[in-house]
Each structure stands twice: as structure tokens, then as C-alpha cells.
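Q: structure here, sequence nowhere to be found:
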């Protein structure tokens, strides 16, 4: 029905599952939790940056999460859910804060709070039957997209922009341009390499023998399907 299924993506050319799985959920509770999370995270971002940019981050982060999940989990799971896209929004919140660092007050409190929320949710992902690779892939994609799409003009430029016949300072700081270029390059290279590896049937675990612990850590209480 459109779930993330490595075998069908790679061997039956159903790449559309990398996107369609975002809209499916494993029951009502899963759907409600994700939609409440979307409201909590997404409303502020959409109000500040508009639905086009935030929608793009949401979709591309979900796609990035699906790619990483398929690359590492392969036949271990059939995955559904928007968690990767939601983690992408969290990642974009973090990069937006860093990208626009000079215009914020109470920066330390904001970044500590955000990092705590991100770390807590990623830690929950090491429980069994949770697709933490989708979370990690979505977060990484959203983090890079935040640098690309969520830069804010400097206050000095906005103030001078309202006044005619004034020498306008640069719209963006030099570090913002640097972060924009670096993030865009990393994003494009990451997508290209990951997609090539995926559709060639490569196993991400072959080059990272400990990475499966990012998805599930076995304990005396549960086992992991690795």
C-alpha cells in the first residue's frame, strides 16, 4: 500500500515508496502522536517562514529519512510514518537558530532546550520497533535545509531598506553565505551518494558495522532484529 519496503524499492523499481510511506501510519495512536507533534513544531515555523519553505523541508526530510532507513534497515522492517519529516523540522529549527545567531536573544537557553528535545527523541529511537534511521536521516536533511532555506536578513539591512537614499549594509552576513554553500553541497552530495548506493542494492551496514546500534540497542529486556 506504499510502505517503505526495501525489496520493492530496489528490485521492483517502486522508488515512490520513499515518499508515500510518509503519509501512512501504523494505527490511530501513531497518526495522532505525529499530527500533534506536527502542530507543536510546525505552526511556529510556518508562521515565520511560510508554508512553501516549511513544506519543502517537511517533504525532503521525510524523503531523506526514508532513504537512510532503506539503506541501513533493508529487509529488517517495513516502515511507515512521518517521524523522519518531523525530525527534519526539528533539525531545521536548530540550523535556523545557528544561521541567524546574531539576531536572537536568549540564545543559550534556546539551543540547550532544543538540543535536549532532539537528544531525548533520538534516545527513544533506540527502542525496538522504532525506525531511528528515518529519524536520523530526516534530522540531518532538515538540519542542512535549514541553512539553505531559513536565512533571515540582518536587522541593519531591514532598517535601512525602509529608508530611501541610504547606503544599505549587506542583506546577509558573510558566515550565512558560507553556511548556505556548505550545507547545499553536503545536501546534494549526500542525496546523490545515498540514492546511488540504495538503488545498487548496497548495504549501509557494510561500511559501518556499529551503525545498527543507532537504531536499536539490545538489553536484557528486549532483543533487536539486526
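A: Good, I have the coordinates. As the structure is a computational prediction, the values presented were derived from the model and not from experiment.

Q: C-alpha from now on. contacts and neighbour counts both.
A: Fine.

Q: residue 26 belongs to a strand?
A: No. Using DSSP: H, G, I helix; E, B strand; the rest coil, the assignment for residue 26 is coil, not a strand.

Q: how much space is there between the closest residue to it other than its chain neighbours and residue 23?
A: Excluding the flanking residues, the one nearest residue 26 by C-alpha to C-alpha, 6 or more residues apart in numbering is residue 80, at 6.6 Å. Counting by C-alpha to C-alpha, to the nearest Å, the separation of residue 80 from residue 23 is 8 Å.

Q: more neighbours: those two, which one.
A: For residue 80 versus residue 23, neighbours defined as other C-alpha atoms under 10 Å are more numerous around residue 80 (24 against 13).

Q: the more buried one contacts residue 19, doesn't it?
A: No. Residue 80 is beyond contact range of residue 19, at 10.0 Å (criterion: C-alpha atoms under 8 Å).

Q: confirm for me that residue 142 is in contact with residue 56.
A: No. The pair residue 142 / residue 56 is not scored as a contact, 9.6 Å apart, by C-alpha under 8 Å.

Q: who has more neighbours out of those two?
A: Neighbour comparison, residue 142 and residue 56: the larger count goes to residue 142, with 36 against 14 (by other C-alpha under 10 Å).

Q: so what's that one up against?
A: Applying C-alpha atoms under 8 Å, 6 or more residues apart in numbering to residue 142 gives the contacts 57-58, 60-61, 85, 87-92.

Q: 6 Å instead, please
A: 57, 61, 88-89, 91-92 (C-alpha atoms under 6 Å, 6 or more residues apart in numbering).

Q: check which helix or strand the closest residue to it other than its chain neighbours maps to.
A: Distances taken as C-alpha to C-alpha, 6+ apart place residue 88 nearest to residue 142, at 3.8 Å, with adjacent residues excluded. Secondary structure assignment for residue 88, by DSSP states H and E: helix 83-99.

Q: I'd like the next helix or strand past that helix.
A: helix 107-124.

Q: in addition, the following structure is provided for comparison:
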């Protein structure tokens, strides 16, 4: 890795060992990526997955391989994005449902992608446990909100969308204003709940007859 080959940190998820490898990753990645795009917008998704979401896990993997394990094992494939998105989803699920039951044990929900990574490393040959772990780390950071600053300002995004007319030119494009969540999640509501109507006797309750 040098200055002339640093583009590999952003392009390695696009390369695959074969057709089967590519198809499996596409089927695993597509629903997760579609949900991420609906929540954050098409342009932020494009910027993140062509930039930091390749650079951060790829760079951390390269540094650990080179300076910790003193090795030079190459990796490729979009599975690192799959585990990144799984980690981000597990954080959201953990906030709603902190544990899931596995027999007599209550296991924290956020650990589910770690368990999946362990099973994948054991059952599927030629998979990188460390590479997937680097993707999980970035996904956890994103889910916890520590790297939300990587998304450009919404004013800049709106200017680009308007200048290029992306909403009109691209089918199924999700603009910044159409996304499910805001920049820092769903804003809490301060509206007071409406009173529930109750049945009450009509008229006076005074007895009129003898």
C-alpha cells in the first residue's frame, strides 16, 4: 500500500473472488443498503459507501495486518459492508429490544452480528474474520452516532440535489427531505396527547318524579 495504490481502500468491496461470491454478497447487501438509503437519503449513501465506509474498515484492516500480525493477507468483497450495516442495525434494535432469549440465556442484541461473524468464519472457508470485524467496528460507531459527522451538511446536499435535479432525473431517488430519519434520528415530539372521550350521563341526574 502506497500513495499510488490507496484507491484500493475504496474499491476492494467491489471486487470478488468469483461469480458465486458476488451473487451471495449482492443478495445479502441489497436489502440492508436499500433500508439505509431510505433512512439517510441516496446522496449521503453514495458518499458514505464510496468514501468513509470503505476507507475506515479497509484502512484499519491494513494497519492491523501490517503492524499487529506482521502479515499481508489481501481481502476483497462487499461482505465488509454487509457486516457494517448489520452492526448499525443491531444498535437500533438494541435500543428497542436490549436482549433476545437463547434457551435460558439473555444475550444482548448488539452482539448478534459478532456471533454471525464467528459462524461465518468457522463454516465458510476463505472468509476474513478480521476484515468483517473491522466492518463491524465502523458499523457500531455509526449506529452509536460517533461518526455521523461524516455526512456533509444538509444545506450542501440540498444544493447538489437541486443543481443536478437528481430527484427528477433518477428513478427511486431518495432526497434529503424524503428520508425516514433526520440527521440525528427521530426528533421527540412535544405535542400533548389528545384526551380520550369518555361516556358521561346526558342532562341532569336530578330525580323528577315522586
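A: Done, it's in. Here the structure is a predicted model, which means the values were calculated and not measured.

Q: can you calculate the TM-score here?
A: The TM-score (TM-score structural alignment, normalised by the length of structure 2) is 0.56; 145 aligned residues with a C-alpha RMSD of 3.1 Å.

Q: I'd say the residue nearest to residue 142 of structure 1 and residue 60 touch.
A: No. Counting by C-alpha atoms under 6 Å, residue 88 of structure 1 stays clear of residue 60, with 8.3 Å between them.

Q: among these two, which residue is more densely surrounded?
A: Counted by other C-alpha under 10 Å, residue 88 of structure 1 and residue 60 do not tie: residue 88 has more neighbours, with 35 against 20.

Q: what residues does the aligned residue in structure 2 for that one make contact with?
A: By TM-score structural alignment, residue 88 of structure 1 lines up with residue 84 in structure 2. Going by C-alpha under 6 Å, 6+ apart, residue 84 of structure 2 touches 135-136, 139.

Q: can you check residue 85 of structure 2 too?
A: residue 139.

Q: tell me the spacing between residue 83 of structure 1 and residue 153 of structure 1.
A: With distances taken as C-alpha to C-alpha, residue 83 of structure 1 is found 30 Å from residue 153 of structure 1.

Q: so residue 77 of structure 2 lies in a helix, does it not?
A: No. Counting by three-state DSSP, one finds residue 77 of structure 2 to be coil, located in no helix.

Q: how about it: what's its closest non-neighbour residue?
A: Per C-alpha to C-alpha, 6+ apart, closest to residue 77 of structure 2 is residue 13, 4.3 Å.

Q: the one you found -> structure 1?
A: Under the alignment (TM-score structural alignment), residue 13 of structure 2 pairs with residue 22 in structure 1.

Q: I'd say its match and residue 79 touch.
A: No. The pair residue 22 of structure 1 / residue 79 is not scored as a contact, 9.1 Å apart, by C-alpha under 6 Å.

Q: just give me the neighbour total for residue 192 of structure 2.
A: Neighbour count of residue 192 of structure 2, defined by other C-alpha under 10 Å: 6.

Q: what angle sits between the helix holding residue 88 of structure 1 and helix 107-124?
A: Counting by axes from the mean of the first three to the mean of the last three C-alpha atoms, to 10 degrees, helix 83-99 of structure 1 lies at 160 degrees to helix 107-124.

Q: what number of residues lie near residue 71 of structure 1?
A: By other C-alpha under 10 Å, the residues close to residue 71 of structure 1 number 22.

Q: which element is it on?
A: helix 51-73.

Q: give me the helices and strands touching that helix, please.
A: helix 17-20, helix 83-99, helix 132-149 (3 or more C-alpha pairs under 6 Å, 6 or more residues apart in numbering; DSSP states H and E).

Q: quick one: it to helix 132-149, angle?
A: Helix 51-73 of structure 1 runs at 140 degrees relative to helix 132-149, counting by the same axes, to 10 degrees.

Q: distance from the chain centre to helix 51-73 of structure 1, please.
A: Centre-to-centre, helix 51-73 of structure 1 and its host chain are 6 Å apart (C-alpha atoms, centre = their mean, to the nearest Å).

Q: if we look at it, which residues are touching it?
A: So helix 51-73 of structure 1 is in contact with 6, 18-19, 46, 84-85, 88, 133-134, 137-138, 141-142, 198, 203-205, going by C-alpha under 6 Å, 6+ apart.

Q: gap between residue 119 of structure 1 and residue 127 of structure 1?
A: When residue 119 of structure 1 is compared with residue 127 of structure 1 (using C-alpha to C-alpha), they lie 14 Å apart.

Q: out of those two, which sits in the busier spot?
A: residue 127 (19 against 12).

Q: the more buried one belongs to a strand?
A: No. Residue 127 of structure 1 is assigned coil when assessed by three-state DSSP, not a strand.

Q: count of neighbours near residue 34 of structure 1?
A: 18.

Q: residue in structure 2 paired with it?
A: Residue 34 of structure 1 maps onto residue 25 in structure 2, by TM-score structural alignment.

Q: quick one: contacts for that match?
A: Counted by C-alpha under 6 Å, 6+ apart, residue 25 of structure 2 has contacts 78-79.

Q: that one in helix, strand or coil?
A: helix.

Q: gap between the alignment partner in structure 1 of residue 54 of structure 2 and residue 108 of structure 1?
A: Here residue 54 of structure 2 is matched to residue 62 in structure 1, going by TM-score structural alignment. Going from residue 62 of structure 1 to residue 108 of structure 1 by C-alpha to C-alpha gives 29 Å.
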